[in-house]
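In: Turn this into a structure:
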Amino acid sequence: MPTNYKRKSNRQSWTTQQLEQAIKAVKSGSPVKTAARSYAIPRSTLIRHLTSPTVSTRLGPLDSVFNSQQEEELVQHLLDLEKRFYGITMTNVRKLAFDLAERNGLPHPFNKSTKMAGKAWLSNFLKRNPKLSFRKPEATSAARARGFNKPAVSAFYDLLEEALKDPKLTPDRVLNADETSVCTVSICFGIVVSLKISLILT
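Out: Next comes the predicted model:
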């Protein structure tokens, strides 16, 4: 199944509303040929729907493997993994989708040899859920993950605020730094304390 489906013919260029109006016209006494021409529907198509009202009118890609509730549960699971600093790749998502479909007995077109969902499914899944974004995960130590929490970060900025309020710290002694210079481990607290001590001594 292509990622972006493009029609290769003019089949079913009419709408469901046109079909319903044509059927209603025939039932009201209009000839099939006239109704088909009036509503731009092939005569054979109109006859088929008159004789078999339950026939499917759907063309194009297959239905989604998961319903809206199942897909939302998958999205929330991926977001929960991200909150726990568990790096997950696109390949992991494709394998997870395959396992989810298999364990729930859902019909799917996924590859049973590789046990993964296809790239086309993943592309459409991300389009439907733009809040998800996958990047190549970087190694993060357990110490850094534990250190990056609300109490630790709040304590760091409390110390920083106290240091910046010191009258001896003039604007010309404030250094500009981007986010790469903001540490998430305890060494930063020592830097701030050392900065304050040096200001008091000078």
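In: For the rest of this, base every contact and every neighbour count on C-alpha atoms.
Out: Fine.
In: Tell me how many other residues crowd the closest residue to residue 126 other than its chain neighbours.
Out: Distances taken as CA to CA, 6 or more residues apart in numbering place residue 132 nearest to residue 126, at 6.6 Å, with adjacent residues excluded. Using other CA atoms under 10 Å, residue 132 is surrounded by 13 other residues.
In: Likewise for the one 3 residues further on?
Out: Counted with other CA under 10 Å, residues neighbouring residue 135 total 9.
In: Second input sequence below; structure requested for side-by-side comparison:
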Amino acid sequence: MRNYKRISERKPMTEAILREARELIDNGVSVRQAAKAVGFHEATLRKRLKEGKGSENLGRFRAVFSHAQENEIVQHCKNLDKRFYDLTIKPLRFLLYSYAERNHIRHPFKPGNQLAGRKLHERFHEEKSVILTDASENQHCQKNGI
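Out: Next up, the predicted model:
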């Protein structure tokens, strides 16, 4: 999963899309026309209607944290930054690991070193704009008593 990037332009059929298709069918629209209206193939819609639920993810890879959990972690990191607690790479990785453990979230992290993966912390740094400081800057400040 380290370098996995989704190539397909397919989208998952969410519960909202499935509900919309059911409403169209209940209003007298054919399954084929309802499938065209929601943007899915007819066979896919029939299959999802038969199962009674949509699928939220595609493929075997899944996110460790939901969007709400990620936003909560980002807010926590920003609060730490406001209190002048500079996060480096290792404390952020430990924070992500401990958050997953305390909330009983299934994760692929190794329990031996108690750190989240490198790609996850890179994603938090790049996409979520979590501010990380260089470890040498922290050591310089500690030596000078700042």
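In: helix or strand for the residue nearest to residue 126 of the first structure, which one?
Out: Remark: residue 132 of the first structure resides in no helix or strand, with elements defined by DSSP states H and E.
In: ditto for residue 46 of the second structure
Out: Judged by DSSP H and E, residue 46 of the second structure forms part of helix 42-51.
In: longest helix anywhere in the second structure?
Out: Using DSSP state H, we find that the single longest helix of the second structure is helix 67-82.
In: what's in contact with that one?
Out: Residues from elsewhere that reach helix 67-82 of the second structure (CA atoms under 8 Å, 6 or more residues apart in numbering): 86-87, 96, 124, 128, 130-131.
In: before we move on, back to that, who touches the helix holding residue 46 of the second structure?
Out: 18, 22, 31-32, 35-36, 54.
In: tell me which residues in it are buried?
Out: 45, 48-49 (16 or more other CA atoms under 10 Å).
In: Repeat that for stretch 16-27 of the second structure.
Out: 17-18, 21-22, 24-25.
In: who's in contact with the most centrally placed residue in the first structure?
Out: Taking CA atoms, centre = their mean, the centroid of the first structure lies closest to residue 129, which sits 3.0 Å from it. Residues near residue 129 of the first structure by CA under 8 Å, 6+ apart: residue 75.
In: Kindly provide the distance from it to residue 78 of the first structure.
Out: 11 Å (CA to CA, to the nearest Å).
In: With residue 199 of the first structure instead?
Out: 47 Å.
In: And residue 42 of the first structure, by the same measure?
Out: In terms of CA to CA, residue 42 of the first structure sits 47 Å off from residue 78 of the first structure.
In: Likewise for residue 145 of the first structure?
Out: Counting by CA to CA - residue 145 of the first structure and residue 78 of the first structure are separated by 18 Å.
In: So between the two, which is more surrounded?
Out: residue 78 (17 against 13).
In: Residue 13 of the second structure: neighbour count?
Out: Residue 13 of the second structure has 20 nearby residues by other CA under 10 Å.
In: Kindly report the same for residue 38 of the first structure.
Out: Based on other CA under 10 Å, the number of other residues close to residue 38 of the first structure is 13.
In: residues contacting the residue nearest to it when sequence neighbours are not counted?
Out: Leaving aside its sequence neighbours, residue 38 of the first structure sits nearest to residue 22 (CA to CA, 6+ apart; 7.9 Å). Counting by CA under 8 Å, 6+ apart, residue 22 of the first structure makes contact with 35-36, 38-39, 46.
In: what's the answer for residue 11 of the first structure, then?
Out: Taking CA under 8 Å, 6+ apart, one finds nothing in contact with residue 11 of the first structure.
In: Quick check: it vs residue 82 of the first structure, distance?
Out: Relative to residue 82 of the first structure, and taking CA to CA, residue 11 of the first structure is found at 44 Å.
In: now the helices: where do they sit in the second structure?
Out: 15-26, 31-38, 42-51, 67-82, 89-102, 118-126, 135-143.
In: ok, now how distant is residue 55 of the second structure from residue 36 of the second structure?
Out: 18 Å.
In: What of residue 77 of the second structure?
Out: 44 Å.
In: same question, residue 63 of the second structure
Out: Residue 63 of the second structure is 29 Å from residue 36 of the second structure, by CA to CA.
In: Could you do residue 96 of the second structure as well?
Out: Counting by CA to CA, the gap from residue 96 of the second structure to residue 36 of the second structure is 42 Å.
In: out of these two, which sits in the busier spot?
Out: Relative neighbour count places residue 96 above the other of residue 96 of the second structure and residue 36, with 23 against 14, counting by other CA under 10 Å.
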